[in-house]
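**Student:** I'll drop the sequence and a predicted model, then ask my questions.
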Amino acid sequence: MNLKRSLTLILAAGLVLSGSRVMVRAQGDDETPLPDETTQLIHEVRETTAVYHNLDAGLDAGYGKFLDCFQHGADMGMGQHYVNGDLAGDDVLDPLQPEALVYEPLDDGTMVLVAFEYLVFADTWDPDDEGREPPSLYGQDFVLKTTIPETPPVWTLHIWLWTHNPEGLFADYNPLVACPADQPIVDMAMAGS
C-alpha cells in the first residue's frame, strides 16, 4: 500500500471513529455536520462489516463480481463491485447488509475495500406507488440510475467508509480511486451517468 493511500485511510478512519461531530461533505458542496445518530450508525456499520476487507469473506457471503471496474471519465473512479443478488433482489434496505461491496483493484491484483453501495431496483421501489418517496439511508436520498450497462433502472447510494472521498462521503465517484489502466473498465461517462 502506498503512503498516500495509507495516510488517507488513517485520516478517514480517525474521523469516523472519533465519535465527535464531524464536518463532512455528504454530496456536492454542502459541508454540514452529520447528526450524532448517523455518526453512531456509521460506526456500527464499520464494525459489523469490517470482515469484508477480505474479499474471500464477501465471496463466501454471496457477493459476486459485477461487470468490470467502474469509473467516470479519466479523473473519477468508483471501483469493482461485488453484488449480493439476494439482497439486491428485495426492497429491504439495511445499513448492515449492503447490496454491493466496492473494491479498488490495485495493479498487483490486490482488492482494497473502499465503499459500499446500497441499491434497490426501481420496479420494486416505485416512488409513484402509494406516494412512496425515493429510498434513503443515513439521511441521504438515493439516486435513480438508468444507464448502468446490463442493469434495469436502480436506486443507488454509495458510502465511502474505507477511503476518503473529497467529493463527499455519499458521492457516486471518487477522484482518489482508480481502475488499473490495463484492465477492462465500465466508463459511466460514456454511458451517460
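**Tutor:** Structure received. Here the structure is a predicted model, which means the values were calculated and not measured.
**Student:** hey, let's count contacts and neighbours off CA atoms from now on
**Tutor:** Will do.
**Student:** does Met188 really touch Met76, like I thought?
**Tutor:** No - look at Met188 against Met76 with Cα atoms under 8 Å: they stay out of range, at 9.9 Å.
**Student:** you'd agree Leu11 is in a helix?
**Tutor:** Yes - counting by DSSP: H, G, I helix; E, B strand; the rest coil, Leu11 is found in a helix.
**Student:** quick one: it and Thr147, what's the gap?
**Tutor:** Using Cα to Cα, to the nearest Å, one gets 34 Å for the distance from Leu11 to Thr147.
**Student:** likewise Pro184?
**Tutor:** For Pro184 relative to Thr147 (Cα to Cα), the value is 18 Å.
**Student:** here comes the other one, which I'd like you to weigh against the first:
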Amino acid sequence: MLAAAVIAQPSLAHDHAAGVSPDNPLANKVREINARFADVSVATAEGYAPIPCVSGVEGGAMGIHYVNGALIEDDVVDIGKPEAVMYEPQADGSMQLVAVEYITTKGPANLDGHLFSFTNAPNRYGLPPFYELHVWAWRANPTGTFADMNPNVSCDATVAATN
C-alpha cells in the first residue's frame, strides 16, 4: 500500500502544482482520457484548428480554442473527443493545455450528470443555438471547474506577440 502511495505521488504532485483538485471525478476522467492534447500538434493532427484567444470583459480568459468543426456537426458528446481543446498562450510562443469544451446543438445536454450551459444565437461564434460545457481539468478555476471564464488564464501572451 505504501508503494502504491509513493508511485501515485508524481501524478498528485502534478495535479497539485496545476492547482487542480483531484476530488472532481469528471475532471479526473477528462484529464486522463485527453492527456494526449498536452501537445498542441496532436490537436492539429486530429483536425482541430485555432480560433483567436477569448478573454472576458471582467477579467480572465478561456484561452485559444482549437476547434474540430466535424465534431460539432456530429452532435455526439464523447468524453474522449471534445469539440474544443483550450490552450493558454505562453510568452515563449508555446501553448499550455488548460481545459476542454464539449459542444452540441442537441439539448438539454449533460456529461456524467453535469448540465451544459445554453448559448443562444446570434452569438460571437456564428453558431446556431448550442449547449456547452467547459472542463478546467489542467488549470484550477476559482469560479468553478465548469465555468466559462477562468481568472487564472490570460491572453496577454497573444496580445504581446501581435504588438
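**Tutor:** Everything's here; your move. None of these values were measured; they are calculated from a predicted model.
**Student:** What would you report as the TM-score here?
**Tutor:** For these two chains in superposition, a TM-score of 0.79 is obtained (TM-score structural alignment, normalised by the length of the second structure); 145 aligned residues with a Cα RMSD of 2.1 Å.
**Student:** quick one on the thing from earlier: out of Met188 and Met76 of the first structure, which sits in the busier spot?
**Tutor:** Met76 (21 against 18; other Cα atoms under 10 Å).
**Student:** corresponding residues in the first structure for stretch 87-98 of the second structure?
**Tutor:** Per the alignment by TM-score structural alignment, stretch 87-98 of the second structure matches residues 103-114 in the first structure.
**Student:** in the second structure, which strand has the most residues?
**Tutor:** strand 95-104 (DSSP state E).
**Student:** So what touches it?
**Tutor:** Under the contact criterion Cα atoms under 8 Å, 6 or more residues apart in numbering, strand 95-104 of the second structure has outside partners 37-40, 72-73, 75-77, 82-90, 130-139.
**Student:** what do we get in the second structure for Lys65 of the first structure?
**Tutor:** By TM-score structural alignment, Lys65 of the first structure lines up with Pro50 in the second structure.
**Student:** Strands along the first structure, start to end?
**Tutor:** Counting by DSSP E, residue ranges of the strands within the first structure are 23-25, 31-33, 63-72, 76-84, 100-105, 111-121, 136-137, 140-141, 143-145, 154-159, 185-187.
**Student:** Which strands and helices lie in contact with the fourth one?
**Tutor:** Other helices and strands packing on strand 76-84 of the first structure, by 3 or more Cα pairs under 8 Å, 6 or more residues apart in numbering; DSSP states H and E, are strand 63-72, strand 100-105.
**Student:** I'd like to know which of the ones you listed is closest to Leu7 of the first structure.
**Tutor:** strand 100-105 (16.1 Å; Cα to Cα).
**Student:** For that closest one, give me the average deviation versus the second structure.
**Tutor:** In the superposition with the second structure, the average deviation recorded for strand 100-105 of the first structure is 0.4 Å (mean Cα distance after the TM-score superposition for the first structure).
**Student:** Show me what that strand is packed up against.
**Tutor:** strand 63-72, strand 76-84, strand 111-121.
**Student:** hey, which of those strands is tucked in deepest?
**Tutor:** Comparing these by mean neighbour count (mean count of other Cα atoms under 10 Å), strand 76-84 comes out on top with a mean of 24.
**Student:** got the angle for that strand vs strand 111-121?
**Tutor:** Between strand 76-84 of the first structure and strand 111-121, the angle comes out at 70 degrees (axes from the mean of the first three to the mean of the last three Cα atoms, to 10 degrees).
**Student:** Right, I'll leave it there.
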